[in-house]
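**Student:** Quick one: sequence and predicted model below, then my questions.
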Amino acid sequence: MTDLNEYLEETIDDIGGFGLFQWILVILIFGSKITDNWSTLMMTFGGAVPNWRCDLTTLDGLEINEYNISDLAFCELTTTNSSVKCNSRLFEPEMSTVVSEWDLVCERSWIPSTITSLQMGGVIAGGFISGQMADTIGRKLTYASALSALLVFNTAAAFSTSWQMLATLRFFIGMGCGFVSSVNFTFVLEFTTRQSRSLLRFLPCREVFGILYACLCWWLHDWRYIQIGTATLVVPFLLLIIW
């Protein structure tokens, strides 16, 4: 195996080292990490809690004078003699998240973090599977399959009709992210010279893409549009990598 590795290293050097093909590959493969990054970060915005208040019109028999209400963002009002539970909430329309979409506050506040946990479980599962798959069918096909999964599942997630449906799709999105994260760096290393690998390892891709994601959220303010934007971004990288 050592002799084979040395032969491959010498072959890369003999055909020009770090040339045009390597630059194209680095730009495409490392650039495509933005799809993994944005897919992973979606719940940082989607799970955010917009400002909200209880809809007092849904509270039957409420005598406001009985309660000292200084903040309308309450789940339940309690006095020595009675208790009134908030059954409906009004969210500020300027920010649309998963929380405001399905009223995931108060007794349902555990759901957004559970969706995120399911997503990260998918990342772990994808990481376990992708290595074996890449060695079996090749890194290019595995990587293209992972990007295709991110395209399909991010698009489907944008049209989720329930938080359960979104949670299921976020798991498969996490698997796609696990595939991309696992295969991404080794895909590039096998075509580049050993002298360049240490520098490639420290390219600040995730940091830059994280800043761009924050700008996207500031611009769109809607988790469904962010899902669609992330899915759309996959298309050019997928086509160019296949090419």
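**Tutor:** Yes, it's here.
**Student:** C-alpha only now, for contacts and for neighbours.
**Tutor:** Fine.
**Student:** and the residue of the chain most remote from its centre, helix, strand or coil?
**Tutor:** Residue farthest from the centre of the chain, counting by Cα atoms, centre = their mean, is residue 81 at 46.9 Å. Secondary structure, DSSP: H, G, I helix; E, B strand; the rest coil: residue 81 is coil.
**Student:** Distance of it relative to residue 66?
**Tutor:** Applying Cα to Cα, to the nearest Å, the value for residue 81 to residue 66 is 10 Å.
**Student:** any idea how far the helix or strand hosting residue 212 is from the chain center?
**Tutor:** Assigned by DSSP states H and E, residue 212 belongs to helix 205-220. Counting by Cα atoms, centre = their mean, to the nearest Å, helix 205-220 is centred 12 Å from the centre of its parent chain.
**Student:** second one coming, line it up with the first:
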Amino acid sequence: MEWDDLLREYLGEFGRFQKFTALLAILVGPTFGMSLVAMTFLAATPEHHCRVLGNSSSVGHRYQAEGYNFSVPLENIGGTWKPSSCLMFKESNSTTTPGNESTACTHGWEYDRTIYQSTIVTEYDLVCSTAWLKGLGQSSFMAGTSIGGVFFGTLSDRFGRRPTTVLCLLLHLALSIGASFTSDYVSFIVLRALDGAAANGLYFTAFVLGTFDSNM
């Protein structure tokens, strides 16, 4: 007797319950995938330049040339001279003539909001000297997935995969929404790490649950 015949004889056919469970397990995959690639959009870096006092471009969607043409130095980027994204001329006593020496942005940055109205980069000014912090959002998420796979895998073995799947789903929903309303970057990366753990736990437990029920 073949192995499949044994399964059908002792466990039954692939019925309505198994199909419904497998379908729900399949729907978990896209949620995990979207969380995995979310930082591509959450951490998008629009064009930016130093904020110049008196320039009101922050209220619009595009740069305004007035106010920074003579306050931001040019940089040769790929053979093209463009306004610097991270430097500005030091302020001088003259109201019309800037200094000759450049310095880091002292009044923050202005961002081109044509495509992205708001990202973590524009919210927390993750540009120039702090641009490296942008990668922590994805790194913390991946670290969370590593821990979540072990933790929730052990939890599902002890308490069952259905309760663990529901728990992970609720945590994933709460943490994803919570990360959208954080007021500081530290809270954001902490919630992203926890969300990574919950999302990976959800994916693995649902996968095992769907595979097991599909063979019943």
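**Tutor:** All right, it came through fine. Note that the coordinates shown come from a computational prediction; the quantities given were computed from them, not determined experimentally.
**Student:** about what we covered before: where in the second structure does the helix holding residue 212 of the first structure fall?
**Tutor:** Following TM-score structural alignment, helix 205-220 of the first structure has no partner segment in the second structure.
**Student:** Which strands and helices lie in contact with the helix or strand that comes right after that helix?
**Tutor:** Downstream of helix 205-220 of the first structure, the next assigned helix or strand under DSSP H and E is helix 223-242. Here helix 223-242 of the first structure touches helix 20-31, helix 33-46, helix 139-157, helix 205-220, going by 3 or more Cα pairs under 8 Å, 6 or more residues apart in numbering; DSSP states H and E.
**Student:** ok, and what's touching helix 223-242 of the first structure?
**Tutor:** For helix 223-242 of the first structure, the external contacting residues (Cα atoms under 8 Å, 6 or more residues apart in numbering) are 28-29, 31-32, 35, 38-39, 42, 45-46, 96-98, 140, 144, 147-148, 150-152, 154-155, 157-159, 216-217, 220.
**Student:** swap the cut-off to 6 Å and go again
**Tutor:** 32, 35, 46, 97, 151, 154, 155, 158 (Cα atoms under 6 Å, 6 or more residues apart in numbering).
**Student:** how about the third one, what's its partner in the second structure?
**Tutor:** Mapped onto the second structure by TM-score structural alignment, residue 46 of the first structure lines up with residue 42.
**Student:** Also the last one?
**Tutor:** Taking TM-score structural alignment for the superposition, residue 158 of the first structure sits opposite residue 180 in the second structure.
**Student:** In contact with that match, which residues?
**Tutor:** Residue 180 of the second structure neighbours (Cα under 6 Å, 6+ apart): none.
**Student:** which residue packs closest to residue 51 of the second structure, ignoring adjacent ones?
**Tutor:** Spatial nearest neighbour of residue 51 of the second structure, excluding adjacent residues (Cα to Cα, 6 or more residues apart in numbering): residue 109 at 4.5 Å.
**Student:** Am I right that the one you found is in contact with residue 50?
**Tutor:** Yes: in this structure residue 109 of the second structure lies within contact range of residue 50 using Cα atoms under 6 Å: 4.4 Å.
**Student:** Those two: which is more packed in?
**Tutor:** Set residue 109 of the second structure next to residue 50 and count neighbours by other Cα atoms under 10 Å: residue 50 wins out with 23 against 17.
**Student:** how much space between that one and residue 161 of the second structure?
**Tutor:** In terms of Cα to Cα, residue 50 of the second structure sits 52 Å off from residue 161 of the second structure.
**Student:** Number of residues surrounding residue 65 of the first structure?
**Tutor:** Neighbours of residue 65 of the first structure (other Cα under 10 Å): 7.
**Student:** do the same with residue 84 of the second structure
**Tutor:** There are 16 residues near residue 84 of the second structure, going by other Cα under 10 Å.
**Student:** How about the one 4 residues further on?
**Tutor:** Residues contacting residue 88 of the second structure under the criterion other Cα under 10 Å number 28.
**Student:** Give me the helices and strands touching the helix or strand where it lies, please.
**Tutor:** Per DSSP H and E: residue 88 of the second structure is located in strand 87-89. Counting contacts by 3 or more Cα pairs under 6 Å, 6 or more residues apart in numbering; DSSP states H and E, strand 87-89 of the second structure packs against strand 102-104.
**Student:** Look up the counterpart of the strand it packs on in the first structure, residue range please.
**Tutor:** Strand 102-104 of the second structure maps onto residues 83-85 of the first structure, going by TM-score structural alignment.
**Student:** one step back: neighbours of the nearest residue to the match of residue 46 of the first structure once chain neighbours are set aside, how many?
**Tutor:** In this structure, residue 42 of the second structure finds its nearest non-sequential neighbour in residue 119, 5.1 Å apart by Cα to Cα, 6+ apart. Neighbours of residue 119 of the second structure under the rule other Cα under 10 Å: 19.
**Student:** what does residue 72 of the first structure give?
**Tutor:** Using other Cα under 10 Å, the number of residues around residue 72 of the first structure comes to 13.
**Student:** And it, what's its match in the second structure?
**Tutor:** By TM-score structural alignment, residue 72 of the first structure lines up with residue 83.
**Student:** mean offset of the helix ranked longest in the second structure relative to the first structure (after superposition)
**Tutor:** Criterion DSSP state H: the longest helix present in the second structure is helix 185-214. For helix 185-214 of the second structure, the mean deviation from the first structure after alignment is 1.1 Å (mean Cα distance after the TM-score superposition for the first structure).
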